[in-house]
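Visitor: Predicted model and sequence below, questions to follow.
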Amino acid sequence: MAKKTQKRMPRRREEFTYRGYSVADLQQMALSELLPLMPARARRKFDRGLSREHEKLLADLRSGDENIRTHLRDMIIMPEMVGRSIEIHNGKEFQKVEIQPEAVFHYLGEFALTRRRVAHGSAGIGATRSSKYVPLK
């Protein structure tokens, strides 16, 4: 009995939409049109106004600079940032992050982790009951 070999069609990745709007639509909107679409915390941040540092980061992004490094982990990702590479400081070094459409209205700091994954090794001599009576020599 011969098996039928079906050629699998590649999965079509649907275009990302945020609350019914594509990324291209979001990029064309003014800030006043984006505010009702944002989560409450992001909306509050923009209502209260951005700091000079946040404004400078947005200006650098709009100017088209290639290498953008920032310590501003609390900056909210705007639709105009999608597709750009930003280096975000994690407390020790800068991590290069490619901004994806799914990251819109999240914080930059969510994508540059500050803690490393812990890989525990084996227990040392005398650390467990069974190794208590192991001679040291």
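Guide: Received it, and whenever you're ready, just let me know what you need.

Visitor: Only C-alpha atoms from now on, for both contacts and neighbour counts.
Guide: Fine.

Visitor: Geometrically speaking, which residue is the centre of the chain?
Guide: In the chain, the residue lying closest to the centroid (Cα atoms, centre = their mean) is residue 111, at 2.9 Å.

Visitor: That one and residue 33, how far apart?
Guide: Note on residue 111: its distance to residue 33, by Cα to Cα, to the nearest Å, is 26 Å.

Visitor: Presented hereafter is structure B, for comparison with structure A:
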Amino acid sequence: MSSDYRTGREGKEFAYRGHSLDELQEMDVDEVAELLPARQRRSIVRGLGTEQQKLLEKVRSRDKETTADNPIRTHLRDMPILPEFVGVTFSVYNGHSFERVQVEPEMIGHFLGEFHLTRSTVEHGQAGIGATRSSKFVPLK
């Protein structure tokens, strides 16, 4: 499975803090937590919540073929991405809709919510009728 995932450079295998993807996937969650950045490590060491445990069980019991067509839907934007999530498609809720996230090896150590923003950019247009005091003197046609 790890041979499919390569970085942008030709022939360069993926490694996270000196460990290959196969080694990371064989590790226990506590062993992986030691390699993660401080914030993600803290959330795992303090214990995953019940909803996060359910998501972890869904990932472990998923069917490989149905994952691309039927992504795992979740509201857990604060779930750290673990090596066993690689190759899984999630639909992460951004407050308005569910957005697809295909987990790749480079995402290990980040949170699920980092890959889809909750706020959209504001694009200002022209002022409408009634927007300013002077617009009441503008003829409609």
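Guide: Happy to help now that I have it. Predicted model, so just to flag it, every value in this text is computed and none were measured.

Visitor: Can you get me a residue count around the closest residue in space to the residue nearest to the centre of the first structure that isn't next to it in sequence?
Guide: The shortest distance from residue 111 of the first structure to any non-neighbouring residue, by Cα to Cα, 6 or more residues apart in numbering, is to residue 97 (7.0 Å). Each residue near residue 97 of the first structure was counted by other Cα atoms under 10 Å, and the total is 15.

Visitor: same question, the one 5 residues further on
Guide: Applying the criterion other Cα under 10 Å, we find 13 residues in the vicinity of residue 102 of the first structure.

Visitor: Doesn't it lie inside a helix?
Guide: Yes: under DSSP: H, G, I helix; E, B strand; the rest coil, residue 102 of the first structure sits within a helix.

Visitor: and it, what pairs with it in the second structure?
Guide: For residue 102 of the first structure, the aligned position in the second structure is residue 106, judged by TM-score structural alignment.

Visitor: now residue 129 of the second structure, what's its secondary structure?
Guide: Going by three-state DSSP: residue 129 of the second structure is coil.

Visitor: rewinding a little: so who does the match of residue 102 of the first structure touch?
Guide: Shown in contact with residue 106 of the second structure (Cα atoms under 8 Å, 6 or more residues apart in numbering): residue 14.

Visitor: Could you check how far it is from residue 132 of the second structure?
Guide: From residue 106 of the second structure over to residue 132 of the second structure (counting by Cα to Cα), the distance is 50 Å.

Visitor: what range in the first structure matches the lengthiest helix in the second structure?
Guide: Longest helix in the second structure by number of residues (criterion: DSSP state H): helix 50-60. The aligned range for helix 50-60 of the second structure in the first structure is 52-62, by TM-score structural alignment.

Visitor: so how much does the matching stretch differ from the second structure once superposed?
Guide: Overlaying the second structure shows stretch 52-62 of the first structure at a mean distance of 0.5 Å from the equivalent residues (mean Cα distance after the TM-score superposition for the first structure).

Visitor: and that stretch, which residues are buried?
Guide: 54, 57, 58, 61 (16 or more other Cα atoms under 10 Å).

Visitor: again, but for stretch 57-76 of the first structure
Guide: Residues of stretch 57-76 of the first structure classed as buried: 57, 58, 61, 70, 72, 75, 76 (neighbour count, 16+ other Cα under 10 Å).

Visitor: Please name the residues that touch the first one.
Guide: If you count contacts by Cα under 8 Å, 6+ apart, residue 57 of the first structure has them with residue 70.

Visitor: Quick check: it vs residue 18 of the first structure, distance?
Guide: Residue 57 of the first structure sits 23 Å away from residue 18 of the first structure, going by Cα to Cα.
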